[in-house]
Structure formats: structure tokens, C-alpha cells
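J.: based on what follows, work out the 3D shape:
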Amino acid sequence: MATHEPSFLVITGGPGSGKTTLIEHLAGRGYAHVPEAGRGIIQAQTAIDGPALPWRDRALFAEMMLGWELRSHAMAHRLAGPVLFDRGVPDVVGYLRLEGLPVPDHVMRAAGQVRYARQVFIAPPWPAIYRQDAERRQDGETARRTCEAMIQVYGELGYELIELPRSTVADRAAFIGAVIGPPG
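T.: Okay, here's the model as predicted:
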């Protein structure tokens, strides 16, 4: 297994748990960040009526997410740390498992080799803020099961999970800042 990348911090969890809003808030405070693969792929594929949508071809969608995450990780080496990731390579494993699809060997190799900081932030399911939209079609139960899948995968891969409080964006940002320190 590869060495952890201490300045690469993942925020993961189920859809609609406030991850992206939190990362955008932290970016406004000067933290480097990389966007979520899933939403970006859905937006791009919808714009071109492409096949790599989770409601058309889940395996192809997962492959595209893997490619996005690998590129994001490589590009993040150019950024001053700490760098916040809106999900990471292990999320692809969690997605495939959640969907009952096989996890190809190359995806598991990527999850073992492409490493992030040992501590990973998990945004727990939060029904009070959960909303469906054009890209987020999952229901609340699927959001909960997604979070559980991420907890399992990251734990199996040797990460230490830190649960984010269900609180305001500012409180969550302060919580993360206390753990990771100021932006680079």
C-alpha cells in the first residue's frame, strides 16, 4: 500500500450531507480544493446526452469517476496544501459496492495506491438538509446507505474517519480548520 499524502484531505459521505457547500465555504477562506467527480460527470454527460450517467450505465459512470479522481489527485500536487477533496478514489469502490456491481481489480489497486491523509472527514446523513436535484436523484435511504458504504471502504483501506457535526457551515468549517490548520 502506498504512503498517505498528509496534505490531501477527503470529505466524503452520502449525497446531500453538505460536503460540497462546506468545501466551497472553506475554499472561500483560502483552502485549495478539488471538486466532486460525480456531479461534474453528470453535468457534462447530460449536456452531450452521453452514456456515462448513473441511470444509464453505472459501470461506465464509475470508470469516469475513477479517471476524474486519479487526475484530481495528480493535479493536486501543484496546489499549496492542505488540499480538500470532495470525495476520493475509495468513493468509487463504495459506489460500485452500493450498486451491487463488481469492483474491478484496477479500481481496488487505485484505491490502495492513490492515498490521502490518514484522517478522512465523513459527513453523516442529515435528512433536514437533504434535497434531490437534477444531478442528485437518490432518495434519503440511498444517501444513508451511501454513507455506510463510504465508512466501510475507507475503514478497510486504513483511514481514520472523523465524523463532521450536524451544525452550521461555519461550525463545520471551524471544526475542520481546528484539525487541519490554516490554508497554505
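
J.: C-alpha only now, for contacts and for neighbours.
T.: Noted.

J.: longest single helix anywhere in the chain?
T.: As assigned by DSSP state H, the longest helix anywhere in the chain is helix 58-76.

J.: this one as well, want them side by side:
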Amino acid sequence: MGEQRFPPNRFFVITGGPGTGKTTLLDALRAKQFPCIPEVAREIIREQVACGGDALPWQNKAAYTQLMLKTSVESYLQTMDEYTPGSVVFFDRGIPDTLCYAAMIGLEIPDEPELASRYRYHRRVFILPPWPEIYHTDAERKQTWEEAVFTYEMMKKTYSKYGYQLIDVPLVPVVERVKFLERHIREEHT
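T.: The predicted structure follows:
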């Protein structure tokens, strides 16, 4: 796997459990011309369903996790190539999300510490807490509310384990969430 060419101090991760408004927030950031790197999980699910593959979270979790990890690293490296060191870039989930998922399903990733230290993001990670009023399932999101809350808690533990500072994004309308992120980014780089 590739070497890091510059510290991605402006690679911001937006994470959390499923159904927390992450996609809506990222869409609003894109509308403000912020580069946003899409989550790999949903694309993998779509591709696997379309081709009849079994690398799916409800079928072959190990294959799904390995594919997610491989694709996440490729996405990270591609972003390193495409954006200048000063660019603010938002990632819809980061590599630690995949490491967290692996831990949640009991799958050991032998080079986990190396992956977590090699592919770094900004030290502050934005995490969206569970929000019952907006939570729903769909064809690709099958987790129960309890699983969503558990995922949020595990994400907090995983990112903290690797030295990230978690910033809870408030449960407010998306316009206010965008302002919250922009304020934190300005404070960080002024």
C-alpha cells in the first residue's frame, strides 16, 4: 500500500452510525463546493447486488470488510493525488470506520495498527450522534435502531483508540450543521 506524501491536515472525516443525516450533510457541503469523498460501503453493496456477488454485510461479512478496506485505501490514495495539501476535503467515513466494522463482527485485521497510522485524517473527526426522529431503514441500510446506537458508540471508541478527537455534530437542521463544521474548520486554521 502507498506511502503518505503529505500530512492530510485538512482531510476531515464525517462519521457516525447509520441514519444520522450524514448523506444530507455531505450533500449540503457539496452544494457549497466542498470536495466530498463518497462512502465506499453503499457503492460496494450496489455493485455486489448488481453482479450477484456475496461480499455483502448480510452474506459474506469477511469478504465485504476486505473489499471495503481495499476500496477505502484506494479512495484515500486517489484523494491524496487529486487534491493539494491545503485543500479542505470531507470524507464520508474514513478507514477507521472499516476497522470498527471489522471489530464489531469479530474479524481480525492483521495490519490494523499500521493501516490506522499510515492513512491519517485531520485529528478532529466529526461524528453524528443517533437521531431517532430522522432514523429509517432502506434497501441498503438494514440495521435496527439499537444497532445504529451501538455502531455510534463503537465508532467513538475506535477513533479515540487511534488518537482522534471526536466532535459531536449537533442535532439541528442541515444548514446549522454546515455552519457548525465551517466554524470548526475556520477555528482550526486561523
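
J.: report the TM-score for the pair.
T.: The TM-score (TM-score structural alignment, normalised by the length of structure 1) is 0.93; 179 aligned residues with a C-alpha RMSD of 1.4 Å.

J.: okay, and the longest helix of structure 1 goes to which residues in structure 2?
T.: Using TM-score structural alignment, the residues of structure 2 aligned to helix 58-76 of structure 1 are 61-79.

J.: picking that back up, immediately after the longest helix of structure 1, which helix or strand?
T.: strand 83-86 (DSSP states H and E).

J.: average offset between that following strand and structure 2?
T.: Compared with structure 2 after the fit, strand 83-86 of structure 1 shows a mean deviation of 0.4 Å (mean C-alpha distance after the TM-score superposition for structure 1).

J.: would you mind listing the outside residues contacting that strand?
T.: 7-12, 19-20, 23, 31-37, 76 (C-alpha atoms under 8 Å, 6 or more residues apart in numbering).

J.: at 7 Å instead, please
T.: 7-12, 19-20, 31-36 (C-alpha atoms under 7 Å, 6 or more residues apart in numbering).

J.: for those, which single residue is the most surrounded?
T.: Within these, neighbour counts (other C-alpha atoms under 10 Å) peak at Thr12, which reaches 30 neighbours.

J.: element containing it, please.
T.: Per DSSP H and E, Thr12 of structure 1 falls inside strand 8-13.

J.: tell me the helix or strand right after that strand.
T.: helix 19-28.

J.: tell me where structure 1 has strands.
T.: Taking DSSP state E to define them, one finds strands in structure 1 at 8-13, 32-34, 83-86, 119-123, 160-163.

J.: who wins for proximity to Gly94 of structure 1 among those?
T.: Closest to Gly94 of structure 1 of the strands of structure 1, according to C-alpha to C-alpha: strand 8-13, at 10.1 Å.

J.: buried ones in the longest helix of structure 1?
T.: 58-59, 61-66, 68-70, 72-73, 76 (16 or more other C-alpha atoms under 10 Å).

J.: measure how it sits relative to strand 8-13, angle-wise.
T.: Taking axes from the mean of the first three to the mean of the last three C-alpha atoms, to 10 degrees, helix 58-76 of structure 1 and strand 8-13 form an angle of 150 degrees between their directions.

J.: mean per-residue distance, helix 58-76 of structure 1 to structure 2?
T.: Mean deviation for helix 58-76 of structure 1: 0.9 Å (mean C-alpha distance after the TM-score superposition for structure 1).
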